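Novice: Build me a model:
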Amino acid sequence: MTENLSVPFSLPPVIVALDLAQPQAALELAQQLGSHRCRLKIGKELFTRGGPPLVEKLVNQGFEVFLDLKYYDIPNTVAGACEAAADLGVWMINVHAFGGRNMLLTARETLEKRSQRPLLIAVTILTSLIMTELYAIGLHGTLEENVLRLARLSKACGLDGVVCSPQEIFLIRQNIGTDFKLVTPGIRPFATSQDDQKRIMTPEEALKRGADYLVIGRPITAAPDPLQALLEITASID
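Specialist: As a prediction, the model looks like this:
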């Protein structure tokens, strides 16, 4: 198991999404940003190209890494994947709440056997989806009703929190309370492009509503000066 270096001070709530195609570019950007300024998210494309060695390099450099692979399979398969991710020393991993109660419970119970474990959160409804797309895949009720149903299921199964659109933060806080981590993608600073996100919000607004962590990608990674973009966002929410 790779030892996860602890951060000796409080980090800002920003998780920078390293949605880059090449591992070397991701490592260079991470070094520029610094482990004392942010956490990092590694998603499917970068993990597929860089694999566990990339994750271990970032962890050994002191970064708290959110491994965003949205595991969704039969319970034993997901539990095994979660354990493998935990062996890399990551700070947080996620599964998809659509996997159901048994999958969520098995993943949580597997991680609880460890003396140290990553946070385990569940994805509710992707921030790229809108109502017409939910109807097309057979989900009934409003988008908010579906998000709350999945958040309640995740809480009942003992998970640490959920990924949700910032527009559902207040709804979840009202119904589930404060002892539940809310990780919010779809964060766009004022006057930046929304890209392929549909349900977005500024960092300041998301934190005011009760978000714990803000996942921010292209406004930082695609900026002419990524470090300056990160510092400006951090200053705006400090």
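
Novice: C-alpha from now on. contacts and neighbour counts both.
Specialist: Noted.

Novice: ranges for the helices of this protein?
Specialist: If DSSP state H is used as the criterion, the helices of the chain fall at 23-33, 44-60, 75-87, 101-112, 131-136, 143-156, 169-176, 203-209, 218-221, 226-237.

Novice: May I see those helices organised as CSV, with distance to Asp195 added?
Specialist: As requested, those are exported to CSV (distance: least, CA to CA, whole Å):
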stretch, distance to Asp195
helix 23-33, 20
helix 44-60, 18
helix 75-87, 29
helix 101-112, 31
helix 131-136, 18
helix 143-156, 20
helix 169-176, 21
helix 203-209, 16
helix 218-221, 9
helix 226-237, 17
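
Novice: Proceed likewise with the subsequent sequence, for comparison:
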Amino acid sequence: MAATDFADRLIVGLDLPTVAEAETAVRELDGIARFYKIGYRLAFAGGLDFARDLVADGKKVFLDMKLLDIDNTVAEGVENVVRMGVTMLTLHAYPKAMRSAVDAAEGSALTLLAVTVLTSMDNRDLAEAGYSFDAHALVERRARQAREAGMGGVVCAAPEAAAVRNIVGTDMAVVTPGIRPAGTAHGDQKRVMTPADAIRAGASHLVVARPIVGARDRRAAAQKIIAEMQQA
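Specialist: Presented below is the predicted three-dimensional model:
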């Protein structure tokens, strides 16, 4: 598979405080990366308009909003996201919310992603939050529910990608955040994996933020990750 193909499987997390800084990152990565994640931090600083600009410029956008609300509110939010023309949208993997989102996005090109268990959480965190499942069991349960709801993909930690891929089959996306190249700090991520190992495990897309946008040479950092993906 060519490097250009892997450029569509690497999602660069624009976890930056301002649109101006995000614009700089995109310029620096021009010709290397084509897919960008916009989450809460940037969204609340003008990032939703920036997402529209990226789409207009031919880039792909992963809108990481992790929606969860009453059915009608989720559906209405998804309808407006469809109009933005972004490629992917996340919501928490609660069955009713997923079914409402799938109905709202029917007929569009939007890929809905079910967030299973955040990569910053471990079994102790889940127990504190009141869950009786451990992280692996809860991820598997939510992956099955996402498949049954008709979602386009699942977001999970890379160590769970193989199990999720076995559940969802070959047609759904398996998107893995918490990717850390060998030798880099884990930060606040608790369930991590290298780019090559994540691809081998069955991930279709890797979300990488700090190891790229926080690097002194962003182009070199992105190229190194793409090369690791190719090795797999």
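
Novice: hmm, back to that, winner for burial among the helices of the first structure?
Specialist: Most buried of the helices of the first structure, by mean neighbour count (mean count of other CA atoms under 10 Å): helix 218-221, with a mean of 21.

Novice: Identify the residue of the first structure aligned to Asp69 of the second structure.
Specialist: Asp69 of the second structure maps onto Asp73 in the first structure, with residues paired by TM-score structural alignment.

Novice: Tell me how far Leu69 of the first structure lies from Gln116 of the first structure.
Specialist: In this view, Leu69 of the first structure and Gln116 of the first structure are 20 Å apart by CA to CA, to the nearest Å.

Novice: So which of the two has more stuff around it?
Specialist: Legend: neighbour count by other CA atoms under 10 Å for Leu69 of the first structure and Gln116, higher for Leu69 (20 against 11).

Novice: can you point me to the longest strand in the first structure?
Specialist: Determined from DSSP state E, the single longest strand within the first structure is strand 65-71.

Novice: Go through that strand and flag the buried ones.
Specialist: Across strand 65-71 of the first structure, burial judged by 16 or more other CA atoms under 10 Å covers Val65, Phe66, Leu67, Asp68, Leu69, Lys70, Tyr71.

Novice: before we move on, back to that, closest to Ala122 of the first structure out of the helices of the first structure?
Specialist: Smallest distance to Ala122 of the first structure across the helices of the first structure (CA to CA): 6.6 Å, for helix 143-156.

Novice: distance from the closest one to the second structure after superposition?
Specialist: Superposing on the second structure places helix 143-156 of the first structure at an average distance of 0.6 Å from its equivalents, by mean CA distance after the TM-score superposition for the first structure.

Novice: so where is that helix in the second structure?
Specialist: Against the second structure, helix 143-156 of the first structure falls on residues 135-148 (TM-score structural alignment).

Novice: do the same with stretch 212-224 of the first structure
Specialist: Mapping stretch 212-224 of the first structure onto the second structure (TM-score structural alignment) gives residues 204-216.

Novice: Quote the end-to-end distance of the matching stretch.
Specialist: End-to-end distance (CA to CA), stretch 204-216 of the second structure: 27 Å.

Novice: Contacts for that stretch next, please.
Specialist: Contacts with stretch 204-216 of the second structure, where a contact means CA atoms under 8 Å, 6 or more residues apart in numbering, come from 8-15, 25, 37, 173-181, 184, 195, 198, 218-219, 221-222.

Novice: Which members of those residues are classed as buried?
Specialist: Buried residues within these, defined by neighbour count using 16+ other CA under 10 Å: 8-15, 25, 37, 173-181, 195, 198, 218-219, 221-222.

Novice: Just the ones in strands from those residues, please.
Specialist: Those of these mapping onto strands are Leu10, Ile11, Val12, Gly13, Lys37, Ala173, Val174, Val175, Thr176, per DSSP E.

Novice: wait, what's in contact with the aligned partner of the fifth one in the first structure?
Specialist: Matched to the first structure by TM-score structural alignment, Lys37 of the second structure sits across from Lys41. With contacts defined as CA under 8 Å, 6+ apart, the neighbours of Lys41 of the first structure are Ile15, Val16, Ala17, Leu18, Val65, Phe66, Leu67, Asp68, Val215.

Novice: ditto for Ile167 of the second structure
Specialist: For Ile167 of the second structure, the contact set (CA under 8 Å, 6+ apart) comprises Glu140, Ala143, Arg144.

Novice: can you list those residues in a markdown table and add distance to Ala162 of the second structure?
Specialist: Formatted as a markdown table, the contacts of Ile167 of the second structure follow (distance: CA to CA, whole Å):
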| residue | distance to Ala162 of the second structure |
| --- | --- |
| Glu140 | 10 |
| Ala143 | 12 |
| Arg144 | 14 |
